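Novice: using only what follows, build the 3D model:
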Amino acid sequence: MRDPYTVLGVTRGASADDIKKAYRKLAKQHHPDLKPGHAGNEERFKEISAAYALLSDPVKRARYDRGEVDASGNERHAGFGGRSAHGARSRAHAPGGSGAGGADEGFGGWGDDWFSDLFGGRKRPGAGAGSGTGTSGGAKARGTDIAYSVTVPFLEAANGTKRRISLSNGKSIDVAIPPGTENEQKLRLKGQGLSGLGGAPAGDAIVEVHVEPHPYFTRQDGDIHVDVPITLNEAVLGATIRVPTVSGPVAVKVPPGSNTGSTLRLRGKGVVSQKTKAAGDQYVKLKVVLPDPPDAELVQFMEKWSKTRSYDVRKKAGLE
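Specialist: The predicted structure is shown next:
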């Protein structure tokens, strides 16, 4: 076997964390499930796993660095008729299995942390002292999850929709985007990830939904907020106006004397909250807009009106 440092592409002074990162990267690249039928992939994967099994063990690594064991973890020959200087046989046998890898020799020394890192945080079934599941045929592990992302318009996320995605295995499936889906919400598709090892369940497909912003709607949990302009006469006299909602326009009464900043509440016109599973409300903030360009008669009227009926709004607001 080659030098384990060379196999993992790290220096002899690499930290334990650097070794683990290098191993995880290579293991994911060469895992048999990722490239089924790829020539030499399984052997390469075994070599990577064996290198990590040696270098991730501080005792084994130190002995290798001192030249006491070879790259496979075997005792180096030191004469005495095939025995080491300590009287042990030249090939070490770990409890629960044969060879340098012991119970985990199957794919070059798999350990529980390997399965935990690469297969969704679950340990290898039967792992532990003397478990004896030492061959690739007996190893079982849940398949890895695969991440995907889709982008949907704001209104489609609010009302629910579907998106088709292509899986890593070449299949295409329609993903249901439930009503009220929030930006960066993750949807889990059971069993649509990589297949498991040894008959273990497949991993899942994790679909992250990105919701496009809307030109005038904003969302806070299940509530929708929108600014709606109204005319001066609608503000002063009151009116019935059409207001957009995520489910379509509705008629709304503007009370006489409404002002910029006045807010109307439309119950149940929000979206389904993923927290409460109930529809939120829509809040309509009014914004009084003057004619553009200015109306000459309105200007004349205001000049006359202001001489006897002017009022101080800044003093009332505490700005003077």
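
Novice: please make it C-alpha for all contacts and neighbour counts, starting now.
Specialist: Will do.

Novice: mind listing what residue 208 touches?
Specialist: Shown in contact with residue 208 (Cα atoms under 8 Å, 6 or more residues apart in numbering): 147, 148, 149, 150, 184, 185, 186, 187.

Novice: one more pass at 7 Å, please.
Specialist: Counting by Cα atoms under 7 Å, 6 or more residues apart in numbering, residue 208 makes contact with 148, 149, 150, 184, 185, 186, 187.

Novice: and for residue 185?
Specialist: With Cα under 7 Å, 6+ apart, residue 185 has these contacts: 208, 209.

Novice: what distance do you get for it to residue 158?
Specialist: 13 Å (Cα to Cα, to the nearest Å).

Novice: now swap in residue 63 and tell me
Specialist: 61 Å.

Novice: just the contacts of residue 208: which are in strands?
Specialist: 148, 149, 150, 185, 186, 187 (DSSP state E).

Novice: pretty sure the second one is touching residue 209, no?
Specialist: Right, residue 149. Yes - taking Cα atoms under 7 Å as the definition, residue 149 is a contact partner of residue 209 at 5.8 Å.

Novice: if you count what's nearby, which of these two comes out ahead?
Specialist: Higher neighbour count among residue 149 and residue 209: residue 209, with 21 against 14, using other Cα atoms under 10 Å.

Novice: in stretch 242-249, what counts as buried?
Specialist: 243, 244, 245, 246 (16 or more other Cα atoms under 10 Å).

Novice: counting neighbours, what do you get for residue 286?
Specialist: Residue 286 has 21 nearby residues by other Cα under 10 Å.

Novice: residue 214 now?
Specialist: Residue neighbour count, defined by other Cα under 10 Å, stands at 11 for residue 214.

Novice: hmm, residue 154 and it touching each other?
Specialist: Yes - with contact taken as Cα under 7 Å, residue 214 and residue 154 are classed as touching, separated by 5.8 Å.

Novice: tell me where this structure has strands.
Specialist: Counting by DSSP E, the strands of the chain are 146-152, 161-166, 172-177, 185-189, 205-211, 218-220, 223-231, 239-243, 250-254, 263-266, 282-289.

Novice: neighbours of residue 141, how many?
Specialist: Neighbour count of residue 141, defined by other Cα under 10 Å: 23.

Novice: is it true that it touches residue 196?
Specialist: Yes - counting by Cα under 7 Å, residue 141 does reach residue 196; the two are 5.6 Å apart.

Novice: and which of the buried residues of stretch 242-249 is nearest to residue 259?
Specialist: In terms of Cα to Cα, no member of the buried residues of stretch 242-249 lies closer to residue 259 than residue 243, at 16.6 Å.

Novice: in this model residue 264 seems to touch the closest one, though I could be wrong.
Specialist: No - taking contacts as Cα under 7 Å, residue 243 lies outside contact range of residue 264: 10.8 Å.

Novice: one more, so I can put them side by side:
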Amino acid sequence: MSKRDYYEVLGVARDASEEDLKKAYRRCAMKHHPDRNPGDAAAEAAFKECKEAYEVLSDGAKRRAYDAHGHAAFEHGMGGGGPGGPDMGDIFGDIFGNIFGGGGARAARRGADVGYVMELDLEEAVAGIEKRIEIPTLVACDPCKGTGSADGRVETCGTCGGRGNVRMQRGIFAMQQACPACGGRGQTIRNPCTECHGAGRVEEEKVLSVKIPAGVDNGDRIRLTGEGEAGPPGTPPGDLYVEVRVREHDIFQRDGDDLHCEVPIRISQAALGDTVRVPTLKGEAEIRIPAETQTGKLFRLRGKGVKSVRSRSEGDLYCRVVVETPVNLTPEQRELLEKFEATFIGEEARKHSPKSATFLDGVKGFWDRMTS
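Specialist: Alright, predicted model coming up:
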């Protein structure tokens, strides 16, 4: 029987993103996983099919080959969705770990992952920075070197044979659960460590130095492999995920690789034109304000934005001018403005304030229609 199209297997479009592929694979795997469908040969075959499809499409090189040649790209020893694909454990870890009762050796293969939120100023996020953080976590017990045994002697559990789980049969239902004798560790200790009481781990404030790459943005996560919680005796530690939160800035707002800011200008500058200096993250720049500039006009400064961790070039800075109404006028200034305002009469007013004139015409027409 011919193989189904990998995109059809996962139910995604051919231009699906990496995240779309991962979500689709999770749905497919959840539906057909053998632990959810014990004894169902069709479900097992479907599970293998979606696993093979994901292994190919999640690998950039294999996906390009598949898009170009289909399944023929992996015939005659050219590779394919078999060994050597992406590590599926990362996906299964957060899907099946707590659903199918695999609480034994399978669920205890590593320590728990740890999350940490790091707040940064915009300047720090754009330029990159190295920061020290303190994390309350579980670390390997030093006196017993993480074994949990005071004398270093660890024995294989006689109940589960070191597997860490036992299978219980009740009628037609079979259940897998953590071994009650060893608590899922697969090992037993005769002489527990007095410091960790046989757990092999103790609570501690862990101090780390974290390098934040230049260009990170809100919601970006940095993975530090092996810096999470220490695992049970004989298992590796989990990972640390540092999530970036960028504080609001007094001047700039970030939108991807671009920055935005408001630049207040005086009425005289807007009417007559001027050159003003504006701040950037790397110093100052100049923008030329043409005569008769209105509030809201955007000025684009190329390359004055942000170079994110995902791009090769810097974004732009967009300056939006705001014509500011003067306050705290002196008597002389007020008199000058009154004389200026007195010149806006009749057609002169329409000539110098076309938007106001258009608005007033619209209002008059509206009232005429309402009263007719």
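
Novice: give me the TM-score for these two chains.
Specialist: TM-score of the superposed chains, computed with TM-score structural alignment, normalised by the length of structure 1, equals 0.53; 198 aligned residues with a Cα RMSD of 3.5 Å.

Novice: ok so, going back, tell me which two of the ones in strands among the contacts of residue 208 of structure 1 sit farthest apart.
Specialist: 148 and 185 (11.8 Å).

Novice: just put the ones in strands among the contacts of residue 208 of structure 1 in CSV and tack on distance to residue 297 of structure 1.
Specialist: Putting these into CSV (distance: Cα to Cα, whole Å) gives the following:
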residue, distance to residue 297 of structure 1
148, 61
149, 57
150, 54
185, 54
186, 58
187, 59
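
Novice: which member of the residues you listed is positioned nearest residue 220 of structure 1?
Specialist: residue 185 (14.4 Å).

Novice: aligned to residue 234 of structure 1, what sits in structure 2?
Specialist: Mapped onto structure 2 by TM-score structural alignment, residue 234 of structure 1 lines up with residue 269.

Novice: its match: neighbouring residues, count only.
Specialist: 17.

Novice: look up how far residue 337 of structure 2 lies from it.
Specialist: Distance from residue 269 of structure 2 to residue 337 of structure 2, counting by Cα to Cα: 15 Å.

Novice: over to residue 116 of structure 2?
Specialist: With Cα to Cα as the criterion, residue 116 of structure 2 and residue 337 of structure 2 are 57 Å apart.

Novice: okay, these two: which has more neighbours?
Specialist: Counting neighbours by other Cα under 10 Å for residue 116 of structure 2 and for residue 337 shows that residue 116 has the greater number, 15 against 12.

Novice: ok, how many other residues are close to the closest residue to residue 52 of structure 1 other than its chain neighbours?
Specialist: Nearest residue to residue 52 of structure 1 in three dimensions, chain neighbours excluded: residue 23, at 6.4 Å (Cα to Cα, 6 or more residues apart in numbering). When counting by other Cα under 10 Å, one arrives at 23 neighbours for residue 23 of structure 1.

Novice: residue in structure 2 paired with residue 23 of structure 1?
Specialist: Residue 23 of structure 1 maps onto nothing in structure 2, by TM-score structural alignment.

Novice: same thing with residue 153 of structure 1?
Specialist: With TM-score structural alignment as the criterion, residue 153 of structure 1 pairs with residue 121.

Novice: what is the neighbour count of its match?
Specialist: 12.

Novice: quick check, it in contact with residue 246.
Specialist: Yes - counting by Cα under 7 Å, residue 121 of structure 2 touches residue 246, with 5.7 Å between them.

Novice: distance between stretch 251-258 of structure 1 and the chain's centre?
Specialist: 44 Å (Cα atoms, centre = their mean, to the nearest Å).

Novice: return the set of buried residues in that stretch.
Specialist: Buried-residue list, stretch 251-258 of structure 1, by 16+ other Cα under 10 Å: 252, 254, 255, 258.

Novice: ok, the nearest residue to the third one once chain neighbours are set aside to residue 201 of structure 1 distance?
Specialist: Nearest residue to residue 255 of structure 1, sequence neighbours excluded (Cα to Cα, 6+ apart): residue 238, at 4.8 Å. Relative to residue 201 of structure 1, residue 238 of structure 1 is positioned 64 Å away (criterion: Cα to Cα).

Novice: swap in residue 244 of structure 1?
Specialist: 47 Å.

Novice: ok, now residue 259 of structure 1?
Specialist: Look at residue 259 of structure 1 and residue 201 of structure 1: by Cα to Cα, they are 61 Å apart.

Novice: can I take it that residue 20 of structure 2 is in a helix?
Specialist: Yes - checked against DSSP: H, G, I helix; E, B strand; the rest coil, residue 20 of structure 2 lies within a helix.

Novice: for residue 151 of structure 1, list the residues it contacts.
Specialist: Counting by Cα under 7 Å, 6+ apart, residue 151 of structure 1 has contacts 209, 210, 211, 212.

Novice: excluding covalently adjacent residues, which one is nearest to it?
Specialist: Closest to residue 151 of structure 1 by Cα to Cα, 6+ apart is residue 210, at 4.6 Å.

Novice: translate the one you found into the numbering of structure 2.
Specialist: Aligned partner of residue 210 of structure 1 by TM-score structural alignment: residue 245.

Novice: burial check on that match, number of neighbours?
Specialist: Residue 245 of structure 2: 19 surrounding residues under other Cα under 10 Å.

Novice: do I have it right that it meets residue 219?
Specialist: Yes - look at residue 245 of structure 2 against residue 219 with Cα under 7 Å: they come within range, at 6.3 Å.

Novice: quick one, helices of the stretch 51-200 of structure 1?
Specialist: 58-65, 112-118, 154-159 (DSSP state H, counting those that start in this stretch).

Novice: could you say which of the ones you listed is packed most deeply?
Specialist: Most buried of the helices of the stretch 51-200 of structure 1 by mean neighbour count (mean count of other Cα atoms under 10 Å) is helix 154-159; its value is a mean of 21.

Novice: report all helices and strands that the one helix or strand residue 29 of structure 2 maps to contacts.
Specialist: Here residue 29 of structure 2, judged by DSSP states H and E, is contained in helix 18-32. For helix 18-32 of structure 2, the elements it packs on are helix 6-10, helix 41-57, judged by 3 or more Cα pairs under 7 Å, 6 or more residues apart in numbering; DSSP states H and E.

Novice: let's have the ones you listed in CSV, adding distance to residue 168 of structure 2.
Specialist: Output for the helices and strands packed on helix 18-32 of structure 2, formatted as CSV (distance: least, Cα to Cα, whole Å):
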stretch, distance to residue 168 of structure 2
helix 6-10, 34
helix 41-57, 21
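
Novice: for residue 27 of structure 2, find the nearest of those helices.
Specialist: Nearest of the helices and strands packed on helix 18-32 of structure 2 (Cα to Cα): helix 6-10, 8.6 Å.

Novice: many thanks, I have nothing further to ask.
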